[in-house]
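**Q** My questions concern the predicted model and sequence given below.
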Amino acid sequence: AESKENVRINNQDKPLAGFEPRLPALPLVIGGDRRTGSSIYFKGAIRSVAEFADVRTPLEIKQDMYDLNTGDEDLLFYYCFKNNTEDDAIEDLAGNYPLYHEPNPYFVSEEDRWVDEKELDNSRIAWSMAFLGDTQVVNDLYPEKLHLLYDWILEKKDYYKIKYVMGLGDITNRDLPREWELAREQYERLSGVIPWGVVKGNHDSSKRFNETFGYDAYRATCDGVYEEERIENSYRFLEVGGNKYIIFTLEYGPRDEVMEWAGKLIDAHPECKAIITTHCYLFRDGTTLDQEDVCPPATTGGHNNGDHMWDKFVRKHKNIWFVLNGHDPFDLVVTSQERGDTGNLVTQMLIDPQGTDANMQGACLICIVGFSEDGKKAWVRYYSADKQKYYMKTNQYEIDLE
């Protein structure tokens, strides 16, 4: 690749990026990888890429930059982008493509990228919840498509036995009145049909969030709020098949006192499994988002990061069942599980399609989390209402909840 001479990299003892276990499921690209929203990529112009089987000397590297010998026996591959157009197929000028490019079992083919419903076994789903990760890109850039999310949820409410719909924040992208008006218009289509709730994200101002959704009819769906005149922190009870749940919406990077309030309510209702929704908690690598990760709440308008929430709140309450969030853009629905202080299993999920929406001009992705009748299993389904197919085989999976 093109480079500059006399450039020093500081902190060479530190890795530039951690490896994500599910990253091999995405096709790699030159200069970075297929992660949406990733800042870890080369931001300059790449003229060519070559790989050698031997260690190159500084003199050889300099010579290769200007006059690479394609007959070099140590050359594995060589791609040159100098004169190509966007639609050109790039050939390996070393002529080794068949040798060094065997079919990659981790490469996501078009066949694996889009999944038909008939390929999925949904027969064991007794009930489900639908989650809308950050809708900001669709709402702002492709507003004519926003209705597709709610069209599909309403169409599939009986098929998936959807008992609740929850937005995970960043309802808007630029906090514009038109974005708020459209969001309320679409959510209200669910009113009286499927219970629903919304979380405030860091792109959503408290003022407009409360003005838009703080009306009497929406407040009536809450069983309680932390602050009388605000709806950022609320809870609702839900009963399905004889099982009881308490569902929380918590503010972006919740304050200590908010988590204390939620914790007391959870402890006061041991008969309920607690489902926590908030905008930021889990990071794309499956760990709780901390200060070293992208856009931590503690320094971007919130108070506690994901790791703080785990230590101060989530791990301490034995009936916390699920924690779900958006905020960190990723093509995959990320699930991780941790044991709380009493040994209870907490399932944590990141659902944020904003980067996918940007790359696909509004994919309109909906995440269904379906549950077995005995509550021991869950199934994830990730559907594009725009493409009318499920997005990636790796996003359709089963979770053991015991």
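**A** In hand now; what should we look at?

**Q** Could you use CA atoms for every contact and neighbour count after this?
**A** Will do.

**Q** How many residues are close by Y142?
**A** 16 (other Cα atoms under 10 Å).

**Q** Figure out the helix or strand that the closest residue to V199 other than its chain neighbours lives in.
**A** With sequence-adjacent residues excluded and distances taken as Cα to Cα, 6 or more residues apart in numbering, V199 is closest to G169, at 4.6 Å. Under DSSP states H and E, no helix or strand contains G169.

**Q** give me every residue that touches G169.
**A** 133-135, 198-202, 204, 278-279, 325-327 (Cα atoms under 8 Å, 6 or more residues apart in numbering).

**Q** mind redoing it with 7 Å?
**A** Applying Cα atoms under 7 Å, 6 or more residues apart in numbering to G169 gives the contacts G133, D134, V198, V199, K200, G201, H279, G326.

**Q** Could you report the neighbour count for the fourth one?
**A** Each residue near V199 was counted by other Cα under 10 Å, and the total is 28.

**Q** ok, and here's another one to check against it:
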Amino acid sequence: MSKIERPAFLGHLSIIVLTIIGGLLILAVVSCSPDATRKGTPDADVDGDTDAGDVSDVVNDVDGESDGDVPCGDLCPGLGVTGCVDGGMAECGQFDADACLEWSAPVPCEGGTRCDPDTVICREPCGDFCAPFSIVILPDTQYYTSKQPNDADNTYRKQMQWVLDHRASDGIAFVVHVGDITNANTTSQWQIASDAHAMLDAAGMPYTVTTGNHDYLLSGVFGRSDSLFDTYFPASRFAANAWYGGSYGSSNINNYNFFSVGPMRFMVLSIEYSARKDVLCWADDLVASHPDHHVILVTHCYLTHGGGYSGGCPDPDYNAIGATGSAVWDELVSRHSNIFMVLSGHIGDSEYRVKTSNTGAPVHEMLVDYQFEGECTASSAASCTNHCRIGTYHGNGWMRQLIFDPRQNSIRASTFTVEDGNTEMFPQGQPAFFCSELFDPPDPDQTGGDWYASDPASPQHQYAFSYNFVDPPAAGIDSLGRTAFSDRTVNRLSAGDQFAPAVALSPAGAFVTVWEDDSSSTDGAGNFDIFMRGFAPGGCVAFSDAMVHADGAGHQQDPSIAMDAAGNFVVAWSDDTDDNGVYQIHARGFFADGTPRFTIAPVNSVATGQQTLPSVAMAPDGRFVIAWQDDRASDGNGQILMRGFSADGSERFTDRSVHDDALGARLRPRVGLDAAANIVVVWQDDSDGNGAFQIHARGFNADGTNRFARITVNSVADGQQLEPALGVASDGSFVVAWRDDADGGGNYRILSRAFTAAGAGRIADFAVSAAGGQHRTPVLSVAPGGAFLVSWSDDTDGDGNYDIFARSYNSDGSDLRVQWTVNQVANGPQRFPGAAINDPGSQVFVWEDDGDDNGTFQILARGW
């Protein structure tokens, strides 16, 4: 750059000007003529060089004045301009009216300082906010509320008083409770907690509380809706505070709050015990919408002994769905660069570890729970060998303070007790930990533990780590393309039964689920509607649940769904709108966002008798085919028909028989399409009328003309072969699965077989399910590239309670993943799955669930 000559200033008025150019704070020294209105002095008078002549101010200043008459109010830009560049100080050598075009090489600041854009001088990065500040963590308080009276000596209140006594001296900015506020969710226990926190309310001390598992218990039984939390800590208790951000829905169990220290911004996000998927989705959106905040996530159950993720949330005995510690990491924490800390309790221990998020940012994870520390009045700590989870244990007042040092960009964990000096808790009043190497009970069955060091000065209780919280967090969100998610409830309305789910999956991992819903009270119990709900990749809601058909009259059943490459989808079902007991096949098309495209009512051209059990399949370009069971004689001997449609719902070919005759009974059709819209249909067939069903298949061209003749799928004809399932790959090859009882003994297994696009056998019959017990209701999905997935209702142990099992295969029939259990909750019946797989390998399952064994079914989904 060219050198900037500095003015002599003699005989001139010098003005120091701070202004902003191009987003930078600029310090400029401006020299103007003696009358302070014009800059008409020749440059020879200033720098000794030959006067270069005036340049038209119309070019330079666009002020309309004559040549040389530039008002000093234009600040004579370019004279001595300095600014902050790359943390150092630099001079501007060339600029226009808006920004500096050329900066000199920045001169680095020294001694750990950097150029402060507010003052354009070298300062410490923390500027005017270098004093340490802190937050306080309250571990599980459940035994202070259940074992101590509600008075000033309650340890819970002592902890609150300590916070208030040290608020000013320690710069306490926020207080965090990690859950298990109460032990048994009783009014008396909640009152103790409420009174303790009222001390913070009165002082205007910001804090957050959320639930642990004990905060949901009702007479010892866990229930999501049974917590008294919102009676004592409703949103209204916090709403008037500027630091309170809000909550998920009307309940305050999931809440978020803010605190700032100068320009350093923090959000504290508290989520429920074993968070449900919709809560994780809400939290995910919330974190993403605050990229300039350093986020502290608080959840009760996250880490366990040794620093791994807790798999015990939810507790298997609770028969509840929710996220394990690893699911919270995978589905929320790991995706965000600005979640820098996770705080948890639940497990009696002190653990700390650092993980790296998908974005490369550090995440400091901390378990703080001393609730099982018991009182010991022995003469020395060495004699306290049986005071962990034994006798009078409640936590002994231990808590933790996290001290943030902006000058060092460090955080120090300081663990201490408010009962220091209490001789009724510690030997001679000297604090020590008893759930430690000291624990050596006489009875080996006693349930205490050796979880951490007895010395409070141990690095397990006192430690420090570095984290840059002075600067805003680096922006970044990355799921790594992972679409797995834990069990989640599909149906929003929980009244009545929800049955017969089906699912369709897009290439990107978005999916739509349909099912039979009996939540409406207007048409009587047992009169079902068809509902649908859309989900984004990873299981968050894309569009809300809605009724598929235009009105809720009559009875609808047997939903089927198919999706094209763009995510547009078609739903078909058996419809008895007029409630006369006679069904027709109806269908409706939707855009990917759930808005309607077209309606076909009815699909079948002949309305006589019963038309039921539709199956719909769709090509990538949106062409689709519907097959169904036609019993126009109403004699139970159904036949299989199909009809083809364009992507807009117009007819491509009219109703036609799949098997070209009307012999015996043909039931339960399934249809599939390849990339060119060529068709395969399978069904269970008893055309000879002997009462024994076989699985048949037939292929058709996209226009409905014959492609290959009817074939028998199963190689062994003995016994019963029922409930066919079908999947077709892009190249037309297909796989069939079915329920097989070859010996006629009533114990079914799941078999499968693969074929070429021409209907020739490609992989011989093979067993999908393990031997023994009952295996029913198979479903099958084939990815465009040929990998396939089979799922079924499984009762291997023969106790009558089914689970959802699955097994996946490469296109050549080799195992992609061996048999596994899909459902998280093992209690109660889980049955009638739907499943889908795509080429990237995403898998989605849906099924009927009665995990709480109350006789009412809901629809659950899970992604892998």
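**A** Yep, that arrived. Just so we're clear, the structure is a prediction, and the values are computed from it rather than from any experiment.

**Q** so how far is S344 of structure 2 from the aligned partner of the residue nearest to V199 of structure 1 in structure 2?
**A** Counting by TM-score structural alignment, G169 of structure 1 corresponds to G179 in structure 2. According to Cα to Cα, to the nearest Å, G179 of structure 2 and S344 of structure 2 sit 8 Å apart.

**Q** Overlap of the contact sets of those two?
**A** H300.

**Q** And the residue nearest to the spatial centre of structure 1, which helix or strand is it part of?
**A** Note on structure 1: the residue nearest the mean C-alpha position is D352, at 2.9 Å, using Cα atoms, centre = their mean. In the assignment (DSSP H and E), D352 of structure 1 maps to no helix and no strand.

**Q** Please say which position in structure 2 it maps to.
**A** Match for D352 of structure 1 (TM-score structural alignment): D369.

**Q** shouldn't its match be in contact with S344?
**A** No. The criterion here is Cα atoms under 7 Å, and D369 of structure 2 misses it with S344 at 8.0 Å.

**Q** So T335 of structure 1: helix, strand or coil?
**A** strand (DSSP: H, G, I helix; E, B strand; the rest coil).

**Q** Please report the distance of it from F313 of structure 1.
**A** Counting by Cα to Cα, the gap from T335 of structure 1 to F313 of structure 1 is 19 Å.

**Q** swap in Y218 of structure 1?
**A** Taking Cα to Cα, one finds Y218 of structure 1 at 27 Å from F313 of structure 1.

**Q** now for T210 of structure 2: what does it line up with in structure 1?
**A** T210 of structure 2 maps onto V199 of structure 1 when the alignment is built from TM-score structural alignment.

**Q** If you could redo that for R265 of structure 2, that was the one I meant.
**A** Per TM-score structural alignment, R265 of structure 2 is aligned with K244.

**Q** How is that match classified with respect to secondary structure?
**A** With three-state DSSP as the criterion, K244 of structure 1 reads strand.

**Q** For it, the count of nearby residues, please.
**A** 15.

**Q** P270 is in contact with that one, correct?
**A** No. K244 of structure 1 is not in contact with P270 according to Cα under 7 Å; the separation is 9.6 Å.

**Q** and the lengthiest helix in structure 1, how far out from the chain's middle?
**A** Using DSSP state H to define each element, structure 1 has its longest helix at helix 256-268. Put simply, helix 256-268 of structure 1 sits 26 Å off its chain's centre (Cα atoms, centre = their mean, to the nearest Å).

**Q** Provide the aligned range in structure 2 for it.
**A** Taken onto structure 2 by TM-score structural alignment, helix 256-268 of structure 1 occupies residues 277-289 there.

**Q** same check, this time on stretch 62-74 of structure 1
**A** Counting by TM-score structural alignment, stretch 62-74 of structure 1 lines up with no residues of structure 2.

**Q** which residues touch the helix or strand that comes right after the longest helix of structure 1?
**A** Counting by DSSP H and E, the next helix or strand C-terminal to helix 256-268 of structure 1 is strand 272-278. The set of residues external to strand 272-278 of structure 1 that reach it, using Cα under 7 Å, 6+ apart, is 168, 199, 244-252, 266, 319-325.

**Q** Out of the residues you listed, list just those in helices.
**A** I266.
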